[in-house]
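[1] Let's see this in three dimensions:
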Amino acid sequence: MTTMNQRVALVTGATRGIGRAIARGLAAEGFTVLLGARSVESGRKAAEGLGGDVRPVLLDVTDQRQVDAAAALVEAEYGWLDVLVNNAGVNVQGRRELDHLPKPSEEDVDDIRFVYETNVFGVVRMISSFLSLLHKSKAPRIVNVTSMRGSIGEEGAWVGQPSLSYSSSKTALNAITVHYAREFADTTLKINGAAPGHVATDFNGFRGTRTPDEGAAVAIRLATLDATGPTGAVFEDEHQLAW
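    The predicted structure is shown next:
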C-alpha cells in the first residue's frame, strides 16, 4: 500500500485521445495514475511512453463486475482514491456503422440506451462504487468529461447539427454532476464537469480543431483544484458554461 502523501487518480476510457492526455497530464502532476482500459493489451500500449507512474487497469464502465474488481484493487493496493475522472464515452457510431452523424429522427430507443449506458449510467456506477474510497482522501475530486453540446442554450444544443442521444446524454451528465455536488457541498469532495472543446480524435474522425492535450487541460485543472475551487459547475477552459 502506498503512503498517504502519494496521490492516486483513476481515469476511465484512457487508452486514447482526451483520456490518454488526461492520464499523461495527471502523471506529470505527480499522481499515480490508474489508466482504465477495456482490454489488458490496449491498456499496456496506452500506458507506454506517458511518463510518470501510469498503471493500466482493466475497466469497462458498463460492466459492474469489472468496476467492482477495479474498486477492490484500488482498496487493496492504495486504500483510497484522490481523483476520479469519468472520461469514458460513446456515440451512436459505436453501436452501428454510419457514414454520418444521425439526425434525431434517425435515432431510436436502442441508440439512446446504448449511449446512456456508458455516458450516464457508467458514471453513476463509477461514482457509487468509488465514493467510499474518495471519502478517504483529504481532497477528493471527481471530474465528469462532458461537452458544450450538453448545454441546452445557444452555446450548446443550438450549435451544429442536432444530436439526440450523445448531446442529451451530456445534458443528463451535467445534471448528475450538480446533484452530487449539492449532496457533498459541505464536504471536501468537489465534483465538476470538464468540456474539452472540439478535439481532433478518432471519436469524431479527427475533425476537431484542438489537440487532445489542449482538451485535457480543463479536466486536469479541475482534478487539482484547491480548497477554494468551485463545485457543481461545468467549464470549457476557464469559461463556465451555462445550462
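[2] alpha carbons only for contacts and neighbour counts from here, please
    Will do.
[3] I would like the residues contacting stretch 19-38, please.
    By C-alpha atoms under 8 Å, 6 or more residues apart in numbering, the residues outside stretch 19-38 that reach it are 6-15, 43, 46-47, 50-60, 87-88, 212-213, 216-217, 219-220.
[4] where exactly do the strands run in this structure?
    Using DSSP state E, the strands of the chain run over residues 8-11, 32-37, 53-58, 83-86, 141-145, 190-194, 234-236, 239-240.
[5] To check against the first, give me the structure of this:
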Amino acid sequence: MTIALITGANKGIGYETAKQLLALGHVVYLGARDIERGEKAAAELGARFVQLDVTDDASVTGALAAIGSAEGRLDVLVHNAGILANGAVDGPAALHAFDTNAVGIVRVTEAALPLLRESSNPNVVTISSSLGSFWAVTNPGRPESQMPLALYAASKAAATMLTVQYAKSQPGIRFNALEPGTTATDMTAAFGIGRAPEESARVVVRLATLDADGPTGTLQDENGTLPW
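    Below you'll find the predicted structure:
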C-alpha cells in the first residue's frame, strides 16, 4: 500500500491527483492550508486530511510528523501548492511568490526526507511550469514567450532547479518536475483557458507511480522531457 502526500490538494490538479491515486488503491494524505476546505475535500474523496501551509514551518513539521506517526514512511510526495502571482511586481509580492512556489518546496521536502528514505520506491513530483524554462520563454513559437508573468515564471524556474538539485543530492529518491499542461483551475480562471484538471492529473499520477528504474532530475510534460 503506497502512502502519498499532496500539498494544496483541496481543489484543482491536486484534488484530481488525489482522486486518481485513491482509485489506484493508494492511501492519500490531502494537505491544505484551510482546515474547513481541506477536511471537506478529504471527506468527499475518502482521503486523510492534514493541515499544511507550505509557508509555515510549524505547519509543515506538524503535518509530516503526523504522517510519520501514523504510517512510518512516505512513498509519494506531490508539491502542488502554488500561487500565480500575477499582480504587482514588487518586493513583497516577490517574497510571497518565492516563499510559496519555491521555499515551500524546501520546507516540505526537508521535513519529508526521513519518511521518503523509509520507502522502497519513493517518488517526488513538483508541479512546476514551462514558464520557468528559459528555452520556452525565449522561443517565439511557444505560448510562454507571450506571457508576462515574471514572478510566477521566476519562482517556477527555482522550483525546477530545486527538483534537479534534490535529485542529485538524494540518489535513492526520484525527483521530477512537471509542466502539467494548461489547466482550467482557479489560477487560470482570469484567462478563461485550460483543459479539465483530471486530464493534467493523469500526467502527475504517471510520475508519482514511476518504477525504480524511472527517470529522475527531469522537467517533463505529457510528451516527455522538456529542455529548459
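[6] Type out the ChimeraX command that picks the buried ones from the contacts of stretch 19-38 of the first structure.
    In ChimeraX syntax, the buried subset of these is picked out as below (16 or more other C-alpha atoms under 10 Å):
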select :7,8,9,10,11,12,13,14,15,43,46,47,52,53,54,55,56,57,58,59,60,87,88,212,213,216,217,219,220
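[7] The second structure: which residue goes with residue 202 of the first structure?
    Counting by TM-score structural alignment, residue 202 of the first structure lines up with residue 186 in the second structure.
[8] burial measure for the closest residue to that match other than its chain neighbours, as a count.
    The spatial neighbour of residue 186 of the second structure that comes closest, neighbours along the chain excluded (C-alpha to C-alpha, 6 or more residues apart in numbering), is residue 12 at 7.4 Å. Other residues near residue 12 of the second structure come to 20 when the count uses other C-alpha atoms under 10 Å.
[9] Same check on residue 209 of the second structure?
    So residue 209 of the second structure, with other C-alpha under 10 Å, has 18 neighbours.
[10] In the second structure, where's the longest helix?
    In the second structure, with assignment by DSSP state H, the single longest helix is helix 150-169.
[11] Pull out the buried positions in that one.
    150-164, 166-167.
[12] Tell me which residue of the second structure lines up with residue 20 of the first structure.
    Match for residue 20 of the first structure (TM-score structural alignment): residue 15.
[13] Hmm, residue 183 of the second structure is touching residue 189, no?
    No: the pair residue 183 of the second structure / residue 189 is not scored as a contact, 9.4 Å apart, by C-alpha atoms under 8 Å.
[14] Neighbour count: the two, which is higher?
    Comparing residue 183 of the second structure with residue 189 by other C-alpha under 10 Å, the one with more neighbours is residue 183, at 21 against 11.
[15] Break down the second structure into its helices, ranges please.
    Taking DSSP H, the helices of the second structure run over residues 12-23, 35-45, 57-71, 91-98, 104-116, 134-137, 150-169, 197-208.
[16] how close does the longest one sit to the first structure?
    If I follow you right, that is helix 150-169 of the second structure. With mean C-alpha distance after the TM-score superposition for the first structure, helix 150-169 of the second structure departs from the first structure by a mean of 0.7 Å once superposed.
[17] what helices or strands is that helix leaning on?
    If contacts are counted by 3 or more C-alpha pairs under 8 Å, 6 or more residues apart in numbering; DSSP states H and E, helix 150-169 of the second structure sits against helix 91-98, helix 104-116, strand 123-127, strand 174-178, strand 218-221.
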